[in-house]
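Q: okay, here's the prediction I keep looking at, along with the sequence it came from:
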Amino acid sequence: MARSRNIKPSFFMNEDIVELSCEARLLFIGLWTLADREGRLENRPKKIKMSLFPADDINVSEQLSNISKYGFIELYNIDGIDIIQIVNFVKHQTPHGLEKDSELPDQDGLYTVYDRNPKNKTIVGKPHLLNKDQLAEFYNKSLISIDTNGVKTHQEQITDTESEQLKQDNNSYETVSISDQNALIPESFNLIPESINKNICPSNDEPVPEQANQNFKNEIQEIFEFWKTTFGKNDRTKLDNKRKSKILTRLREGYSVEEIKNGVMGCSKSDHHVQGQFTDIELICRDAVHLDRFIGYSQQIRFIPKTPEPERIDLSKYKVVEDRVW
């Protein structure tokens, strides 16, 4: 089942990506939408073609081979299943917390699974790598009963871990609403950090910037103050956890302070949002799709039509008859 993934414009300016044909580039983008939360999907060229190019004559097998030569994907076989692994997928995308665990193993035959919050089923903590014969035990594990020493159940330990993470981050993590539990296709709105000088698939010795654990306290405050000034908010407008959470999430996705400020400016140029009072920073930073749209607005020049000057009448064209103009 295809899912929404987002790729920033710098993707198309990558020095290795541009060496691929247009067909290969479009195929690579399509693979992101077909891959699971670990960036894996079955290597079934005919099925991939029907999903991505139903009306085009494209040799998917050949293009997959071309993409793999540049190190963007890895092709391997485990237990008789041909698998495609998008390299560094988990570094560039943060799938929705409700998205199910991958059903495909990595190149070592290990499966990536997660603990889940018992209340909203979102993932908690770091992933576990298990062999195939350990999966059933993991998913069917029984809860640990509370003994006389006050040992908590496994699920309670998970809940406590999540709560502690929220406290450490000053309650700024974006929580999942109850309505999201009913989402049929959980989508990722987290983008590849934009930098035209960064390789999509860095080498092993190339450091990858880690922003996932940064709090961006000063940056959040700067953006909030800029938003208040732009829309003339008074001192009673507070930086609550909802606003802080949205800004933090966008910063962790790789958006710069200036980009988010541009989004604020873009919102201020939208008559629809200004007149409807849809200008809260929480809305502007609601997700990457909204923020990108507002950034686009900031680059538009508002057209203000000129008031036409009154037409001047040339009286020389008329004759005066008995002091009347005809």
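A: Nice, I can see it. Numbering: from 1, shown residues only.
Q: from here on, just use CA atoms for contacts and neighbour counts.
A: OK.
Q: what element comes up after the biggest strand by length in the chain heading to the C-terminus?
A: Ordering each strand of the chain by length in residues (DSSP state E) puts strand 123-130 first. Downstream of strand 123-130, the next assigned helix or strand under DSSP states H and E is helix 135-139.
Q: got the buried residues for that following helix?
A: For helix 135-139, burial by neighbour count (16 or more other Cα atoms under 10 Å) applies to no residue.
Q: what about Ile284, how many neighbours?
A: 26 (other Cα atoms under 10 Å).
Q: would you quantify the distance from the residue nearest to Ile73 when sequence neighbours are not counted to Arg40?
A: Closest residue in space to Ile73, ignoring its immediate chain neighbours: Ile86 at 4.5 Å, by Cα to Cα, 6 or more residues apart in numbering. With distances taken as Cα to Cα, to the nearest Å, Ile86 is found 6 Å from Arg40.
Q: run a quick neighbour tally on the residue nearest to Ile73.
A: 23.
Q: that one contacts Glu74, doesn't it?
A: Yes: the criterion here is Cα atoms under 8 Å, and Ile86 meets it with Glu74 at 6.5 Å.
Q: for the longest strand of the chain, packing partners?
A: In this structure, strand 123-130 packs against strand 111-116, helix 154-168, with contacts taken as 3 or more Cα pairs under 8 Å, 6 or more residues apart in numbering; DSSP states H and E.
Q: take this one as well and set it beside the first:
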Amino acid sequence: MEQIRNLDQLLEHAKAVGPKKISVARAEDAEVMEAVESARKAGIANAVLVGDEDKIKEVAASLGIDLANYEIVDEKGGEAAAALKAVELVSTGQAQIVMKGMVATANFLRGVLNKEKGLRSGKTLSHVYIHEVKGYDRIFFVSDPAFNMYPDIKVKVDIVKNVVELAHAFGVACPKVAALAAVEVVNPDMPPTIDAALLTQMNRRGQIKGCIIDGPLALDNAVSPHSAEHKGIKSEVAGYADILHVPNIEAGNILAKSIVYFAENKTAAIVLGAKAPVILTSRADSPETKLLSIATACALAAHQGK
């Protein structure tokens, strides 16, 4: 497939490989229902709505959504029960994607990680933001801005492997990974620079495959060829990074939200590392972001199903 370079192309790709089936945990959430209906109308995904059937019908009626287009699984046992049921539909093959509805993130993730019915894969769960930023010819993947707070080198390797697989699902055959730090030289007093250098060497020795990693790189010389050239950095990654691998949750969260609020952009997000794509959107996310997150999950599900 051709490389997806913007999120409109992602929507078209999701239509081409879809529709996939989403299992929604506690679907009695107006914003999530709107996103799921948009995805259905776009031909990207169909959904199984898990939760209190009476409340789901109330929400659907208020939005003018015809529930004849949906399967409903009535689960009135509360958040944890609905989350586990939604996850079970995916682990038993009745759906390909699980999505968080009106359920606390902790309860939702407990369902995902349930030992008997969940989606454990043995991998580290990690989060990624997918950004289309005006002025750039490609999509940026920022990881991990939300899950792993202060990952050690082992977890950082898992985070990179997770997001490289997602980049492959977007048609990026050999994604360029910038291991970010505050500077572009190794400084023993700055641990992120040491981890970045280790990731780079592990990639060169074949311990991390399917990508090219370089680091430490500061953000400017990761995305700006001019900056990289000015600083004399000779690298296949510098100036042309696809994946921005952040050293910790603060750096990732601030970077991702800076893009959302300070740049002209489109954004999606997804949780990686489970046996199936996991959509965990925020109430602050726009309807467009929710739809693009569903499209991302469909692209990944199609890639994993090959």
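A: That came in fine, so what should we check first? Model, not experiment: these values are computed from the prediction.
Q: so after superposing, what's the score?
A: With the length set by TM-score structural alignment, normalised by the length of the second structure, the two chains reach a TM-score of 0.28; 153 aligned residues with a Cα RMSD of 6.8 Å.
Q: in the longest strand of the first structure, what counts as buried?
A: 123-124, 129.
Q: got a markdown table for those residues, with distance to Ala288 of the first structure too?
A: Converted to a markdown table, the buried residues of strand 123-130 of the first structure look like this (distance: Cα to Cα, whole Å):
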| residue | distance to Ala288 of the first structure |
| --- | --- |
| Ile123 | 21 |
| Val124 | 23 |
| Leu129 | 30 |
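Q: now the helix or strand hosting Glu31 of the second structure: buried residues?
A: Per DSSP H and E, Glu31 of the second structure falls inside helix 30-41. For helix 30-41 of the second structure, the neighbour count (16+ other Cα under 10 Å) marks 30-40 as buried.
Q: now, among those residues, which is nearest to Val155 of the second structure?
A: Val32 (30.9 Å; Cα to Cα).
Q: packing partners of the helix or strand hosting Ala86 of the second structure?
A: Using DSSP H and E, Ala86 of the second structure maps to helix 79-91. The contact analysis (3+ Cα pairs under 8 Å, 6+ apart) places helix 79-91 of the second structure against strand 20-25, strand 45-51, strand 97-100, helix 105-112.
Q: please repeat the previous calculation with a cut-off of 10 Å.
A: Helix 79-91 of the second structure sits against strand 20-25, strand 45-51, strand 71-74, strand 97-100, helix 105-112, with contacts defined as 3 or more Cα pairs under 10 Å, 6 or more residues apart in numbering; DSSP states H and E.
Q: quick revisit: so what sits against both of Ile86 and Glu74 of the first structure?
A: Common neighbours of Ile86 of the first structure and Glu74 (criterion: Cα atoms under 10 Å, 6 or more residues apart in numbering): 40, 68.
Q: between Ile86 and Arg40 of the first structure, which contacts overlap?
A: 31-32, 73-75.
Q: in this structure Ala302 of the second structure contacts Ala45, no?
A: No: applying Cα atoms under 10 Å as the test, Ala302 of the second structure and Ala45 come out as separate, 11.8 Å apart.
Q: which one of the two has more residues nearby?
A: Ala45 (25 against 18).
Q: quick check, Phe226 of the first structure in a helix?
A: Yes: per DSSP: H, G, I helix; E, B strand; the rest coil, Phe226 of the first structure lies within a helix segment.
Q: helix or strand for the residue nearest to Trp227 of the first structure when sequence neighbours are not counted, which one?
A: Take Trp227 of the first structure and drop its neighbours on the chain: the residue closest to it by Cα to Cα, 6+ apart is Val264, 6.3 Å away. Using DSSP H and E, Val264 of the first structure sits in helix 257-268.
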